[in-house]
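Enquirer: Pasting the sequence and the predicted coordinates here, then a few questions.
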Amino acid sequence: MTTTDIRAPEKYVGRPVDRLDGPAKTTGEARYAAEHHYPDLAYAALVHATIARGRITAMDTAAARAVPGVIEILTHENAPAMKPAPKVSLLDISTMASGTSVNYLATDEVHWNGQPVAVVVAETSEVARHAAALVRPAYQELPAVVDFAAEEPNAAPQKSSMLAETSADKGDAHAALATAQASVDLRFTTPPHNHNALEPHATIAVWDGDRLTVHEGTQNFGWLRKHLAKRFGVPERNIRVVSPFVGGGFGGKGMVWAGTLLAVLAARATGRPVRLALTRAGVNHTVGGRTASTQRVALGADADGRLTALIHTSVSRTGRIGGTPEQITSASRHLYAAPNIHLRQHLVQLDLLANTSMRAPGESIGTFALESAMDELAWELGMDPIELRMRNEPERNPVDGKRFARRLLREAYAVGAERFGWRERDPRPGAMRDGRWLVGMGVASAYHPSWKLPASVTVRLSADGGVEVRCAMHEIGVGAATVQAQIAADELGVPLEAVRVRYDDSDLPLGAMAGGSMQTASVAESLLAACRKLKQSALALARRAADSPLRGRRLDELEARDGGLHHGASGETYAEILARAGRDHLEAAIKSGALGMVGMLRERRRWVKAACGAQFCEVRVDPDTGEVRVSRWLGVFDVGRVINVKTTASQLRGGIVMGIGLALTEETQVDPRTGRIMNAGLAEYHVPVHADIPHIDVHCLDEPDPTMPLGLVGVGEVSITGVGAAVANAVRHATGKRIVDLPITIDKLL
């Protein structure tokens, strides 16, 4: 991004404001979930099952109990009972909070390899982990289904819901494909992925009678608090969740997983505050990740490159004990103007840990298949891949004819092609070289839907000019509090340094979850309403005074600036208004309830709202070893109005980095015989490091979406979409080889 993205020096929205939490994080002052201290704090460690399915027949804890410092060992034989997880209901979406349906330590059943079957509580974390290694469960093994590839033929159609449509038919896509002048028909596979956030999952649980305090890195205050209330049989008001900082989430901290529940259970059983910090392997074995998938994309076109048929089908998996289906064919509903479309999603259930959301769930792997197929069709036609996409850019949503709220994909490609030097690309495969390296350039479209959920916000204006914004939201590394402070400062016309955002506690008004790229827009909508309500209250106070320059004025005639309300050269500061009225503060609250969900669904029936963009990738491939290096990247995005240039650029780059990992290195390896994750740690699960990533250039069109608060759309997930395909398409250009199975490893190119 460049300084030309800044709108006006007197406004904060649109400027590259430094993150307000930056000093705390860079100096070590920030405390994460595992870093809080309580008197008499105890430490817990998990014992994991080593079979995929069966029953525990014995639990030998004698050696573990003999270790000095062990306080208690909880198993299904002695653990206090928790209430079972509630059944999922779309009438109460908080019921979706449960990572799995397993009632931990309340049954002798084992449902996946890695399931926690015991908890050791000790005086130190070292003693707890040592003793956990000495616990010896015995099992009766039962037949288990853990091999995704073998089970794929048994997949069943995925059901649609209010939140996700899983099938579509328009015209007769199969007949159109059969008669198309040009066509491609490809099968793609993507592997499972696991969450490896910088901060592994950790919980500190403290009971005081029937009151519970939980320190937890969470992406969803509301769901976590409601879920704990249901599972432990206490009123929701008795539960306080504290989460000032989250060291990365990406979806893995949006649900409630075993570690959280068992920390709370251990604290109740021992009467001590308990800290349970998962190891890297523990995260892999107890926190869901991205599903594996197989996909078919078949495209038909006429000789001019106009699509006549688009077929996209998928098979993915959930666990038998839960899981979140992914919207793999989502982008295929929206990106291309084909007259004949057939979309289907299928599921298999396996005896594995439930899968869950992982950055752009569905779209990240779905766009790999769709955009790779579009690129292959361009090769088939002898056409530039950007030109092919532009010839099929729709005026309305292809499946149902809905209007786009705003769509600037053409503009993104035009800007990107110019900035990236696309005209310098030799279209012949393998024709571009840099010394001994083969050079390839690829493009792909990025796409992610825009969401907005209810959020409650309170804004307090003090007589000294200070503003406090209160909203229980989540700082998962995105600068959430910073952008809301910018919005409040502009709306109230006060300096940014006068605004304090309190966001870290479930006792505050409840905001939206940090997921689906929705938190900023959801909170901003309520914050704007609260600020307007506050200004209206200030104006009402001012108009009571006969000598007030605001007397007789309406709010829409006034400008909020210089710490008050003004009309031209006349006006009053908030401090002056409050002093005259004898008030020390004003407060405005917006409570957003269940109707917000109804409103969102109503909007989705009217509009198609989404962030989109164009991904440009350059790779170098060693012709002898097959080594692939990403050498240059540009992403041009239509994400609505940019609230903070710096944090937006950071989010977009982060998504691209994660997408490069998806394309080249990341793969969870599951033993098809035992269901055991074989690379449950960063030594064997390879995420990109600095040496793998070139400078990433990002650019935003910065055009507001008129249907969204402040015109913003959401940036957290769109930038990972299309990345896998852009890399694969660049590799195809460099080598002539179409790789359809991720990750793109050396063996697939030799």
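Expert: Received, thanks. Residues are numbered from 1 along each chain as shown.
Enquirer: Going by C-alpha atoms from here, please, whenever you check contacts or count neighbours.
Expert: Noted.
Enquirer: What segments of the stretch 301-450 of the chain are strands?
Expert: 307-319, 341-350, 403-404, 432-434, 437-449 (DSSP state E, counting those that start in this stretch).
Enquirer: can you put those strands in CSV and add mean neighbour count and distance to M96?
Expert: As requested, the strands of the stretch 301-450 of the chain are exported to CSV (neighbours: other CA atoms under 10 Å; distance: least, CA to CA, whole Å):
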stretch, mean neighbour count, distance to M96
strand 307-319, 26, 14
strand 341-350, 23, 18
strand 403-404, 16, 29
strand 432-434, 14, 50
strand 437-449, 28, 20
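Enquirer: a markdown table please, covering these and showing distance to A62.
Expert: Converted to a markdown table, the strands of the stretch 301-450 of the chain look like this (distance: least, CA to CA, whole Å):
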| stretch | distance to A62 |
| --- | --- |
| strand 307-319 | 33 |
| strand 341-350 | 34 |
| strand 403-404 | 65 |
| strand 432-434 | 65 |
| strand 437-449 | 53 |
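Enquirer: I'd like to know which of the ones you listed lies nearest to K533.
Expert: Of all the strands of the stretch 301-450 of the chain, it is strand 437-449 that lies closest to K533, at 30.1 Å by CA to CA.
Enquirer: Packing partners of that closest one?
Expert: Counting contacts by 3 or more CA pairs under 8 Å, 6 or more residues apart in numbering; DSSP states H and E, strand 437-449 packs against helix 363-381, strand 432-434, strand 610-621, helix 723-735.
Enquirer: Presented hereafter is structure B, for comparison with structure A:
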Amino acid sequence: MSTATTTPASAEKSAVGTAHTRVEGRDKVTGAARYAGEVPFADLAHGWLVLSTVARGRIRAVDHEPVLAMPGVLTVLHHGNAPRLDTDFVGLLGSRPDPTCAVFQHDRVPHMGWPVALVVAETSEQAREAAEALVVHYASEPHDVAFSGGRTDAYPADGHMPAVTDKGDLDTELAASAAVVDAVYTTPEEHHNPMEPHAATARWDGGRLEVVDSNQGTTWVRGELANLFSLDPAAVRVLSEHVGGGFGSKGVRAHQVAAVMAATLLQRPVRVVLTRRQMFSLAGYRSPTTQRVRLGCDADGRLRALEHRSLSLTSTVHEFVEPSAAVARAMYDADAHHTANRVVRLDVPTPTWMRAPGEAPGSFALESALDELAERCGIDPIDLRLRNEPEKGPVSGLPFGSRNLRACFHEGARRFGWAERDPRPGLRREGRWLLGTGTAAASFPAGAAPSTAVLTAEPDGSFTVRIAAADIGTGARTALTLVAADALRVAPDRVRVRIGDSDFGPAMIAGGSMGTRSWAWAVTAAAGELRERLDLGADIPPEGVTVRSDTSAAVGALAQRERHSFGAQFAEVAVDVTTGEVRVRRMLGVFAAGRIVNPLTARNQLVGGMTWGISMALHEEAVRDTASGGHVGADLAGYHVATHADVPLVEADWVDDPDPDDPVGIKGIGEIGIVGAAAAIANAVWHATGVRHRDLPIRPDRVLAAGQGAARA
């Protein structure tokens, strides 16, 4: 027997709030950390997905016999021989599964890149060669992939929130306004492209299904697989120790389900890895949007009317909504306040969550419109926003837990040098470069979901935390180490955090900026109970002392207030008048994001989001060929993202943001960094050139065309 000791809080420096390098950092940079596609298995077979080459129709035949005769090929799965799946269920996230992941169940092809077969072979090279040789015959049908704001078949769609909200008489308030903006903004289709591709290995071990996967929530994936294959959840284990990025794309996809099918048939481990090109069809994406924003204000700049209507697309097999109009429901109030999210069904893959779903494209439209209104009113853009700070949720009517947007703008303006800015556009010049600055506000909800944590006091005086969290590059492992250390009142080096195992109990996914917040709540609760037991002098047996916490009951109290992270984005750009090139020279983001657990990884997340904002504003654009229904350039050569040369000085910081009624004080920072970033850049381009860009990305050809149009006008 031994006794673990904890230290009184007054005698121990707080770990939370101090910079701490990643606890798994050495393993990652030395290659010791293994990702899903490189975990070794004995007798491993490899599967390669075959995707449809038509955008709509039926499969007439799969010529699998010649492929089965190729070297190393073990089997070919398709709709004619695959096991049946159960898709009649509502999953962990409150929706039915996307049929795209329920592979090989019928002969219908609803979009280009639909999974039609899986070839399994002894090696990955053999599987790929055979998959590329497989001949599939189709009965092709006319398809429709043309997205535009003029679609008459669009309809309101709820998603995870009401499709429509409205109060007041919009037309009356617009007519009585001293200044009005009525504009349409568009954003293109965008793709996640995490550095680590989607990969999964499935095997049966003693009658239990084990899946080693790259995902954003092992609880989520275990539940979906158990439902799809009609298994007891206890008979499924999902492991996801290291994840090289997700951004919303790493949920349940075709490759995991196909791997389980093949492993079940062959009774040996089977690995399926998506190629970069396949990810463009199978990993989800951000829908393009067309958004109409109408704003009206009085002579003092106070909003009388606000309308934000957004149109996005979804597939014909599963409904997903990009809720871009939702950002207006938290940011600004008006006497007449109307928002609506609508979708149109097309013959395309199903979109999915992508970093700040809704808020990222929605903030581009809303914050660009606010900038246009400031110009028409002759009011400073920051001043206009601060004049319209709501006292409570514009739609919910709930009080804010904390809303320190004003402090973000004040601190950001001071550091950025906003006071020296001449508001008139097109005046600053360095040779052929026109210079401009812009700003925008940001917000993202701060929610929480039930999670379970298991803590053990070990005989050697250390502590082990087990929770089915996912670290997708955010530093969650390190953050939870610091949270646990403070809750236990011990140094961080006495705490070991184990994550990414569905056997640890249910836990929130790494998504919606709710992961660390939800997990920290559970860890804190378990640590408090364990500390009480140890403080009473409990002996530590060889197996340790273990407690388990579940925060299901406590999470419900959050609904009493509206909780968001907020931020102020600033950008300076240079625009080449001869080539149309836009260069971001510097960016600054100041955020109110609750309690910052680890400043080192927090700043990393915020800067990463802002960098993605540069990509969104100037580069990212997936283009569909309406004739074929597929992508043009579905790879990282044709799909441009910001690189080192595009990202000069990007700074992120935060202001104090206490919420005395919040049990953990953590709000989440994974998504707030991208919100408003593209709008700040677009507003800076207007300030540099005097020309407003309402369509992303702001490509050189668009800059030149807009400049020529302005010159003719």
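Expert: Now that the structure is in, tell me what you want to look at. Only a predicted model underlies this, so the values are computations on that prediction, with no experimental measurement involved.
Enquirer: Could you tell me the TM-score of the two chains?
Expert: The TM-score (TM-score structural alignment, normalised by the length of structure 2) is 0.95; 695 aligned residues with a CA RMSD of 1.8 Å.
Enquirer: that older thread, right, so the helices and strands packed on strand 437-449 of structure 1: which one is the most enclosed?
Expert: Most buried of these by mean neighbour count (mean count of other CA atoms under 10 Å) is helix 723-735; its value is a mean of 30.
Enquirer: and V664 of structure 2, what pairs with it in structure 1?
Expert: Correspondence of V664 of structure 2 to structure 1, assessed by TM-score structural alignment: L710.
Enquirer: and the residue most central in space within structure 2, what does it touch?
Expert: In structure 2, the centroid-proximal residue (CA atoms, centre = their mean) is R355; its distance is 2.5 Å. With contact taken as CA atoms under 8 Å, 6 or more residues apart in numbering, R355 of structure 2 is in contact with 247-248, 670-671, 674.
Enquirer: Counting neighbours, which of those comes out on top?
Expert: Counting neighbours by other CA atoms under 10 Å, I674 leads the contacts of R355 of structure 2 with 33 neighbours.
Enquirer: Give the burial count for G412 of structure 2, as a bare number.
Expert: Neighbourhood size, G412 of structure 2 [other CA under 10 Å]: 25.
Enquirer: List the contacts of the aligned residue in structure 1 for it.
Expert: Aligning on TM-score structural alignment places G412 of structure 2 opposite G416 in structure 1. Contacts for G416 of structure 1 (CA under 8 Å, 6+ apart) come out as 614, 616, 634-636.
Enquirer: Tell me which of those you also see in structure 2.
Expert: With both residues aligned by TM-score structural alignment, their matches' CA atoms under 8 Å, the contacts of the contacts of G416 of structure 1 that structure 2 also has are 614, 616, 634-636.
Enquirer: Quick one: map the residue nearest to the centre of structure 2 onto structure 1.
Expert: R355 of structure 2 maps onto R359 in structure 1, by TM-score structural alignment.
Enquirer: cool, R533 of structure 2 as well?
Expert: Looks like R533 of structure 2 aligns to S537 there (TM-score structural alignment).
Enquirer: ok but that match is inside a helix, no?
Expert: Yes - if the criterion is DSSP: H, G, I helix; E, B strand; the rest coil, then S537 of structure 1 is within a helix.
Enquirer: Over to the residue lying closest to it once chain neighbours are set aside. Which of the three states is it?
Expert: Using CA to CA, 6 or more residues apart in numbering and skipping the chain neighbours, the partner closest in space to S537 of structure 1 is L586 (7.6 Å). Following three-state DSSP, L586 of structure 1 is assigned to strand.
Enquirer: and L586 of structure 1, what pairs with it in structure 2?
Expert: Matched to structure 2 by TM-score structural alignment, L586 of structure 1 sits across from V545.
Enquirer: hang on, that match packs against T456?
Expert: Yes - counting by CA atoms under 8 Å, V545 of structure 2 touches T456, with 5.3 Å between them.
Enquirer: and E29 of structure 1, which of the strands of the stretch 301-450 of structure 1 is closest to it?
Expert: With CA to CA, the closest approach to E29 of structure 1 among the strands of the stretch 301-450 of structure 1 belongs to strand 437-449: 35.1 Å.
Enquirer: what's the mean gap between that closest one and the aligned bit of structure 2?
Expert: For strand 437-449 of structure 1, the mean deviation from structure 2 after alignment is 0.5 Å (mean CA distance after the TM-score superposition for structure 1).
Enquirer: How much space separates G362 of structure 1 from T166 of structure 1?
Expert: Separation of G362 of structure 1 from T166 of structure 1 (CA to CA, to the nearest Å) stands at 11 Å.
Enquirer: Touching both of these two, which residues are there?
Expert: Common neighbours of G362 of structure 1 and T166 (CA under 8 Å, 6+ apart) are 327, 329-330.
Enquirer: list the contacts for P288 of structure 2?
Expert: Neighbour list for P288 of structure 2: 147, 186-190, 312-313 [criterion: CA under 8 Å, 6+ apart].
Enquirer: Sorry, wrong one. I was asking about G168 of structure 2.
Expert: Going by CA under 8 Å, 6+ apart, G168 of structure 2 touches 335-337.
Enquirer: Let me know the closest of these to V577 of structure 2.
Expert: Proximity of those to V577 of structure 2 was ranked by CA to CA; the top entry is H337 with 39.3 Å.
Enquirer: can you pull the contacts of that closest one?
Expert: Residues in contact with H337 of structure 2 (CA under 8 Å, 6+ apart) are 165-168, 170, 305-307.
Enquirer: The residues you listed: which two are farthest apart?
Expert: T165 and A305 (13.5 Å).
Enquirer: that older thread, what about the match of L586 of structure 1, distance to A485 of structure 2?
Expert: V545 of structure 2 is 17 Å from A485 of structure 2, by CA to CA.
Enquirer: Which one's more surrounded, those two?
Expert: Between V545 of structure 2 and A485, A485 has the larger neighbour count (other CA under 10 Å), namely 25 against 19.
Enquirer: Now the aligned partner of the more buried one in structure 1: which helix or strand?
Expert: Using TM-score structural alignment, the partner of A485 of structure 2 in structure 1 is A489. Assignment of secondary structure by DSSP states H and E places A489 of structure 1 within helix 480-492.
Enquirer: Summarise which helices and strands the next helix or strand after that helix is packed against.
Expert: Tracing the chain C-terminally past helix 480-492 of structure 1 and defining elements by DSSP H and E, one meets strand 499-502 next. Applying 3+ CA pairs under 8 Å, 6+ apart, we find strand 499-502 of structure 1 packed against strand 467-470, helix 480-492.
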